[in-house]
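Colleague: only geometry, no sequence info:
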């Protein structure tokens, strides 16, 4: 089993383009505070035969937290603020927004590398019968987010 960041990036990019996946990921991020890269990793890891426990999820989130907060969250906040900058010329606003989005994606890719490195340390051997659903429920359990129908529906879209 090869756990490589480039493979994860390609798989997650392709998965994110699937109908409803982007909307589900963004809703889970914006409404419930979930990390999109970890959500995508949960799906990818299950395909690799790996199911993540709550402790493993905590370890992965902790490993990526500083990078996420100091880089991704900051750039995302700037990009979203740019969208509201109506005083700026439309073309310049769109150019700036695109540059910030490109930077955000670069930072996301680095976060994925951090997550894959943690996954390698936590799950060196393939496990049988991995289920993305169980890893997702473990993620919610870790964050003390109750499972409701809306979250179940969004996760169904993510899969």
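Modeller: Okay, I see it. Values in this document were obtained by computation on a predicted structure and should not be read as measured data.
Colleague: switch to C-alpha atoms for all contacts and neighbour counts from now on
Modeller: Fine.
Colleague: for the biggest helix by length in the chain, packing partners?
Modeller: Counting residues, the longest helix found in the chain (DSSP state H) is helix 90-122. Counting contacts by 3 or more Cα pairs under 8 Å, 6 or more residues apart in numbering; DSSP states H and E, helix 90-122 packs against helix 5-16, helix 36-47, helix 54-67, helix 73-83.
Colleague: could you dump those to TSV with mean neighbour count?
Modeller: Output for the helices and strands packed on helix 90-122, formatted as TSV (neighbours: other Cα atoms under 10 Å):
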stretch	mean neighbour count
helix 5-16	16
helix 36-47	21
helix 54-67	17
helix 73-83	15
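Colleague: okay, pairing it with this:
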């Protein structure tokens, strides 16, 4: 049975608010971007797991797998397209004010796409009818939070697939450690 106090606190801190507060830490931002670029991690899903974690909850794997397909499609078809466009315009933006303004507009659209994705994750997690089938009380974790987070994202295969010549494995491992440390210290507003 889910702890109703945990659910109430979860409802009082929207995922977007958590994401803004957590991501405001420059180390968290760097870690998220390293995981996104070197490990192919969906930062929105990563933030979902962090949000649930600080409230003592976690997503059930089967329910998560279903939603993940929908969220991955959104990321692939919307967010990643905007991100690619924004990044590809960066060199031109250095020499053109109009391209710089366009790039800034695209960056705002990319942020809005991320916010929409987070809102959809939140709706999925908080849908009252489905609470029992989507979330569970998390066991206290005094051990390796970084490994739990990596496993939650189904990235066990990441350790096998990262090419060490580029330092990707070490970068990914360090990023998970940074996030684990920050999650353990994150203070949920009361």
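Modeller: It's in. Small disclaimer: the values here were computed from a predicted structure and weren't measured.
Colleague: circling back: give me the next element, helix or strand, following the longest helix of structure 1.
Modeller: Moving toward the C-terminus from helix 90-122 of structure 1, the next helix or strand (DSSP states H and E) is helix 132-142.
Colleague: For that following helix, which residues meet the burial criterion?
Modeller: The neighbour-count check on helix 132-142 of structure 1 (16 or more other Cα atoms under 10 Å) flags 132-140 as buried.
Colleague: For residue 156 of structure 2, see how far away residue 140 of structure 2 is.
Modeller: From residue 140 of structure 2 across to residue 156 of structure 2, the span is 21 Å (Cα to Cα, to the nearest Å).
Colleague: oh sorry, the question was meant for residue 83 of structure 2
Modeller: 26 Å.
Colleague: tally of neighbours for the equivalent of residue 101 of structure 2 over in structure 1?
Modeller: Applying TM-score structural alignment, one finds that residue 101 of structure 2 aligns to residue 95 in structure 1. Neighbourhood size, residue 95 of structure 1 [other Cα atoms under 10 Å]: 12.
Colleague: Same question for the one 10 residues further on.
Modeller: Other residues within reach of residue 105 of structure 1 by the criterion other Cα under 10 Å amount to 15.
Colleague: mind listing what it touches?
Modeller: By Cα atoms under 8 Å, 6 or more residues apart in numbering, residue 105 of structure 1 lies in contact with nothing.
Colleague: what's the counterpart of it in structure 2?
Modeller: Using TM-score structural alignment, residue 105 of structure 1 pairs with residue 111 in structure 2.
Colleague: How much space separates the aligned partner of residue 82 of structure 2 in structure 1 from residue 81 of structure 1?
Modeller: Applying TM-score structural alignment, one finds that residue 82 of structure 2 aligns to residue 75 in structure 1. Applying Cα to Cα, the value for residue 75 of structure 1 to residue 81 of structure 1 is 10 Å.
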